[in-house]
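Novice: missing the sequence, but the structure's below:
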C-alpha cells in the first residue's frame, strides 16, 4: 500500500501454518489457545481445508493444502500479557502441551508446539 505522500508501508503479516487433521487443529488452536474461527474455505467437498483463526489482533492461516507451507515452521508473536496467557494455558490442563514461561534476555516467552510440528513463540519483549 502506498500512502498519499508516496511512502510505502506494510500493514500486517499473516503466517500460514500447515495442518494435517482438522479436528486436531480445532482442538489445539480454538480449544487450547483460545482462537476463534475467522473463515473456512474448501474448493469442494472432500477438498483440503484453508482456515483463518484469530485472537487479540493476531491472525493465523491454517492450511491442509500441500504447497502452502512446510510443517515444522516457527512463528514469533510479540505480545503484551504473556504471563496471564501462560496461566490461562496451564489452567486448561491440555494433555498434549504444558508450556513453560521462560525468562530470556529479550523478554518473557511461552512456546507452544502444535500437533503438526509447528512452533509458536509468544513473547512479551523487554523494553
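Specialist: The structure has been received and is ready for your questions. Just so we're clear, the structure is a prediction, and the values are computed from it rather than from any experiment.

Novice: every contact and neighbour count from this point should use C-alpha atoms.
Specialist: OK.

Novice: any idea which helix is longest in the protein?
Specialist: Determined from DSSP state H, the single longest helix within the chain is helix 82-91.

Novice: after that one comes which helix or strand?
Specialist: Counting by DSSP states H and E, the next helix or strand C-terminal to helix 82-91 is strand 102-104.

Novice: now the angle between helix 82-91 and the next helix or strand after that following strand, please.
Specialist: Next helix or strand after strand 102-104 toward the C-terminus (DSSP H and E): strand 107-113. Relative orientation of strand 107-113 and helix 82-91, computed by axes from the mean of the first three to the mean of the last three CA atoms, to 10 degrees: 30 degrees.

Novice: alright, now check it against this:
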C-alpha cells in the first residue's frame, strides 16, 4: 500500500471551498459531477495531505474525523485563526506526547492537527 485518502461528507461545495481552500490553504486537484447541479466529489491537497470531499450521501456520513501530522501545529493554528477559523481546541500538549489542535469544518467533520513532541 502507498497511502489512504479519507472521504469527508460535505453539504455544499461553496462552503467547502471557503473552508478548505480559502481558510486552510488546500488546492483543488479535481472535481467531478455526473451532470451540472448534481452532487460534487472533489479532491483537495495541501502538502502531503489529500482529502476527498463528497456530497454523495452513499459515500460516507457527516461527522468524520481526520488526524493530520504536521511539522509545526502552532504555526498552522496561527495561520488558520488569522484567516478567521475558530479552533474547537487550541494547541494543547497531550499526555501521549502529541501537541494537537482541532478544527471542525462547516459539515461537522473533525480535523485534528498534531505535531509529535520529542522526549
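Specialist: Good, I have the coordinates. From a predicted model like this one, the values you see are computed outputs, not experimental measurements.

Novice: fetch the TM-score of the aligned pair.
Specialist: Once superposed, the chains reach a TM-score of 0.91 (TM-score structural alignment, normalised by the length of the second structure), with 116 aligned residues with a CA RMSD of 1.2 Å.

Novice: before we move on, the earlier item: so the longest helix of the first structure matches what in the second structure?
Specialist: Using TM-score structural alignment, helix 82-91 of the first structure corresponds to residues 73-82 of the second structure.

Novice: list the contacts of stretch 117-127 of the first structure.
Specialist: Outside stretch 117-127 of the first structure, the residues within contact range by CA atoms under 8 Å, 6 or more residues apart in numbering are 17-18, 71-82, 105-113.

Novice: which stretches of the first structure form helices?
Specialist: Using DSSP H, helices in the first structure cover 22-26, 82-91.

Novice: where's the residue positioned nearest the centre of the first structure relative to residue 44 of the first structure, distance?
Specialist: Nearest to the mean C-alpha position of the first structure, by CA atoms, centre = their mean, lies residue 60 at 5.1 Å. Distance, residue 60 of the first structure to residue 44 of the first structure, by CA to CA, to the nearest Å: 22 Å.

Novice: show me what residue 26 of the second structure aligns to in the first structure.
Specialist: Matched by TM-score structural alignment, residue 26 of the second structure corresponds to residue 35 in the first structure.

Novice: to clarify, my last question referred to residue 106 of the second structure.
Specialist: Aligned partner of residue 106 of the second structure by TM-score structural alignment: residue 115.

Novice: how many other residues sit next to the nearest residue to its match once chain neighbours are set aside?
Specialist: Counting by CA to CA, 6 or more residues apart in numbering, residue 115 of the first structure lies nearest to residue 24, which is 6.9 Å off, once chain neighbours are set aside. By other CA atoms under 10 Å, the residues close to residue 24 of the first structure number 15.
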